[in-house]
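**Student:** coords below, sequence missing:
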């Protein structure tokens, strides 16, 4: 396949499937890591919760630095010989495929702190080589709202399918290998590494990039300074700032929940690793169904309203789990399934909505700058996500240690259990509340996006005044700039 196309190409089912399947890597890896890495390090490798959190945080911070660089480089990579041959985005995906087995190396039992730190950092960098270009491709292959919404829908459906596997696979392996076998996680890593390679290969074969458009020129002076000026300029787009708030509210709340949930089941509800695995798998099945519902609700009521409904469901599920613990109701009770169901319904929708809106950010940026900077936006998304996720999960580990958590212990103290419950409840609910408050100011939807695209065509054709007062209001609300400052008449991206 060629790297770019001179005219729009029809998007077929195979393209949607190939695009969506790559989130087996994007979301699948994160589902496995967020649910199991602290358990693996503390319960099977003997690391303290603080050591495990330090590994996670260090890898995330290094990746948060590398990811914007990859996005920035990919925006201008089409000017190189390799970029012209393999694609300015898709070259990085191709290069990363033989490195994806590094995921399995993270889960080798019996190693020390330094090994787990290095192997985790290595995988995070390989992950970024695929995910940053991947996050640009929906905007590259699609231009209208429904097409981009379908890309987001296929992506999140595959993401939830991989999360189901992340939940149930340890349970199946435990039944096969035995409850105390650390090899459970290594074999899980091998299975997922194989799936990652297949998904990335399919994405490369069945994706493309739009014909070359105005790309950011290298900034004068220090390349590194130019990089961060360009990335920081994405935050001058109002809708993108609000989008980041929605995204972090949805995903960081899940990071906190995931990091604490397995421990909460084992030590607060007196369950086991097998029970926690089955509950996670069930929750992810519900999330899969919730995505199908969220697609329809977001198209009809708008993404912001759907976000608030989803957050309320997630919060109610968390409260249900805390009530079960407070009342001493056993983990085998039917009440836990109500809590898991509500959590799954909310999380599935919260996974879909931010990615559905993300696909339109480069369009809003284009009306401000007159350029296409998908890679820069993908880099900033990953930078902010990884940096805040590092803080969230590291914070969970540090709080667990402060609360008296003891690695490899079969029973934890009352103080440690109360700390786990507080993390699961207060931590999750506070982050969700922040996302809901931001959603009240977010007004991107199918109608406003259609107006945006008409105004882009109008400006591209030489127009300088808005086509209507309503169009002016919509575009200025989304962009955060006056109409006369649009289409490059501003310092953004320069």
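**Tutor:** Arrived safely, thanks for sending. All values derive from a computational prediction rather than experimental measurement.
**Student:** contacts, neighbours, all on C-alpha from now
**Tutor:** Noted.
**Student:** Can you spell out which helices and strands pack onto the longest helix along the chain?
**Tutor:** When the chain is parsed with DSSP state H, its longest helix is helix 145-177. Under the contact definition 3 or more Cα pairs under 8 Å, 6 or more residues apart in numbering; DSSP states H and E, helix 145-177 sits against helix 13-21, helix 23-39, helix 113-141, helix 183-205, helix 273-301, helix 335-358, helix 446-460.
**Student:** neighbouring contacts of the second one?
**Tutor:** Helix 23-39 is contacted from outside by 49, 52-53, 127, 131, 155-156, 158-163, 166-167, 192, 195-196, 199-200, 255, 258-259, 261-263, using Cα atoms under 8 Å, 6 or more residues apart in numbering.
**Student:** Below is an additional structure, to be compared with the one above:
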């Protein structure tokens, strides 16, 4: 398959072209820059709530609502980013830069500007509110592109696994760099003044934006052809591709949808993907993984400072050491996941994570009787074991996701990586927003004191319980969903072979019984209703 993003004539790609053509390392490293840019996101996740409540004197409840509202906006705008990016070959900008790159042209600079506003002191709360809202809105555009690229860049499972692994390693390197450098910067700038946090945020904003620009120049995309020409499916009104239907007020003579139909189409494309059975099963894994990591990330600083009675440098040092250890874990889990599959690798990491959270609770309950050095060593040591399990869960989840757009293609005959990437981000934002609000309200209810150097005993106990048991409960839900997934490597190869056969003009009537059974188990619909004979993309289409 040609990996250029230029406008090429419509045509079908053979199985050999789509699954064998190797990706150059320039493209793989270009994809890794998205995770490297998360030095900005790590700064926000680790320090924003602490910075707002400690130095900006914003009440805890207000801070929680402010952060959650931004994520809710991102969850609403995410499907729009995905919908637009899948259809950017419709216009000249998309054909010039690529349907994914054209989104980055807008999202990268806006992301930097609104990120930086969050760290400027003495601004009115409404300014922080809207800056946070717009930061998350444009960050959703970047993550939509990132999540879709492994399936976008190649159909080869091994190369997708490499992209997932490179992505994790880059994230660990970026997180390690931030955390270790933070220790040094806290030493020379101090830890009890807002200037230190602002200067760090500025530094990471510049670094994150610079690497995103490198990624913009390096990533590769699918060419324009029948499968990426998603816009055609928007205006067909019956079971035959390209047929026009719908009201004449909403579909123009040039085949473009009017505003009303376009709005309906955005909403419908968001909802209709939930018809896909394997995607619903995957969401159980994804939401569990994202939610328990969000709880841990949100509460980690408070847990270390107010429960374990350690200082901010310990937070950064522990994060850096754990992420560095995670780089080695990625290679191990890439091998394990390829051998035993995503669901089993998820269970391996998930059960290990549960054990570590239980150990963290025991440490919290005995923190008062242990010397400071002992507490720090035990926290960092347990963090290493936890990061091993988290690495496995994340690797298994991301690897499993790369197969989902292929299931969608057998249903729609189109490549909609952007749509699924946006749904991932949207549903995650909805759940993480709810978590943030609940955490803030619970802490407020237990007597959390903004700006204080210590907290009441009931607040400390609530922090210990939330940090330990909430992630355990969420992780158990994810483990349950691993038993429902059907898409392993062998089934994926069979699915790709059927997609390639149909791309090359093969008849649906010639499907084998084995392939029919597999497609129906993955999609949750009769085989005859697949390959565009449905209304998954276009609600006005019959099939």
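**Tutor:** All right, it came through fine. Being a predicted model, the structure only gives us computed values, none of them experimental.
**Student:** So after superposing, what's the score?
**Tutor:** Superposed pair, TM-score by TM-score structural alignment, normalised by the length of the first structure: 0.95. Supporting alignment: 493 aligned residues with a Cα RMSD of 2.0 Å.
**Student:** just to revisit the earlier point, in the longest helix of the first structure, which residues are buried?
**Tutor:** When burial is assessed from 16 or more other Cα atoms under 10 Å, helix 145-177 of the first structure yields the following buried residues: 145, 147-174.
**Student:** Stretch 470-489 of the first structure now?
**Tutor:** Buried, per 16+ other Cα under 10 Å, within stretch 470-489 of the first structure: 471-472, 474-481, 483, 486-488.
**Student:** Select from the residues you listed every entry located in strands.
**Tutor:** Among these, DSSP state E puts none in strands.
**Student:** ok, so of those, who is nearest residue 459 of the first structure?
**Tutor:** residue 487 (7.1 Å; Cα to Cα).
**Student:** Quick one: map that closest one onto the second structure.
**Tutor:** In the second structure, residue 487 of the first structure lines up with residue 531, judged by TM-score structural alignment.
**Student:** who's in contact with that match?
**Tutor:** 409-413.
**Student:** Dump the residues you listed into TSV; add secondary structure as well.
**Tutor:** Listed next are the contacts of residue 531 of the second structure as TSV, based on DSSP: H, G, I helix; E, B strand; the rest coil:
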residue	secondary structure
409	helix
410	helix
411	helix
412	helix
413	coil
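**Student:** out of those, who has the most neighbours?
**Tutor:** residue 411 (28 neighbours; other Cα atoms under 10 Å).
**Student:** Which residue, other than its chain neighbours, is closest to that one?
**Tutor:** Nearest residue to residue 411 of the second structure, sequence neighbours excluded (Cα to Cα, 6 or more residues apart in numbering): residue 530, at 4.2 Å.
**Student:** now the one you found: how far from residue 524 of the second structure?
**Tutor:** Distance of residue 530 of the second structure to residue 524 of the second structure, computed by Cα to Cα, to the nearest Å: 10 Å.
**Student:** and whatever residue of the first structure lines up with residue 450 of the second structure, helix, strand or coil?
**Tutor:** Matched across to the first structure, residue 450 of the second structure falls on residue 407, judged by TM-score structural alignment. With three-state DSSP as the basis, the three-state label of residue 407 of the first structure is coil.
**Student:** How about the one 10 residues further on?
**Tutor:** Following three-state DSSP, the label given to residue 417 of the first structure is helix.
**Student:** Kindly report the same for the one 4 residues further on.
**Tutor:** Judged by three-state DSSP, the three-state class of residue 421 of the first structure is helix.
**Student:** Just give me the match in the second structure for it.
**Tutor:** The alignment partner of residue 421 of the first structure in the second structure, by TM-score structural alignment, is residue 464.
**Student:** What residues does that match make contact with?
**Tutor:** 303, 307, 361, 364-365.
**Student:** next one: residue 183 of the first structure
**Tutor:** So residue 183 of the first structure contacts 108-109, 177 (Cα under 8 Å, 6+ apart).
**Student:** so residue 192 of the second structure is in which element?
**Tutor:** Using DSSP states H and E, residue 192 of the second structure sits within no helix or strand.
**Student:** What's the match for it in the first structure?
**Tutor:** Aligned by TM-score structural alignment, residue 192 of the second structure pairs with residue 180 of the first structure.
**Student:** and residue 153 of the first structure, what pairs with it in the second structure?
**Tutor:** Using TM-score structural alignment, residue 153 of the first structure sits opposite residue 165 in the second structure.
**Student:** didn't its match look like it was pressed against residue 331?
**Tutor:** Yes - contact status for residue 165 of the second structure versus residue 331: in contact at 7.2 Å, counting by Cα atoms under 8 Å.
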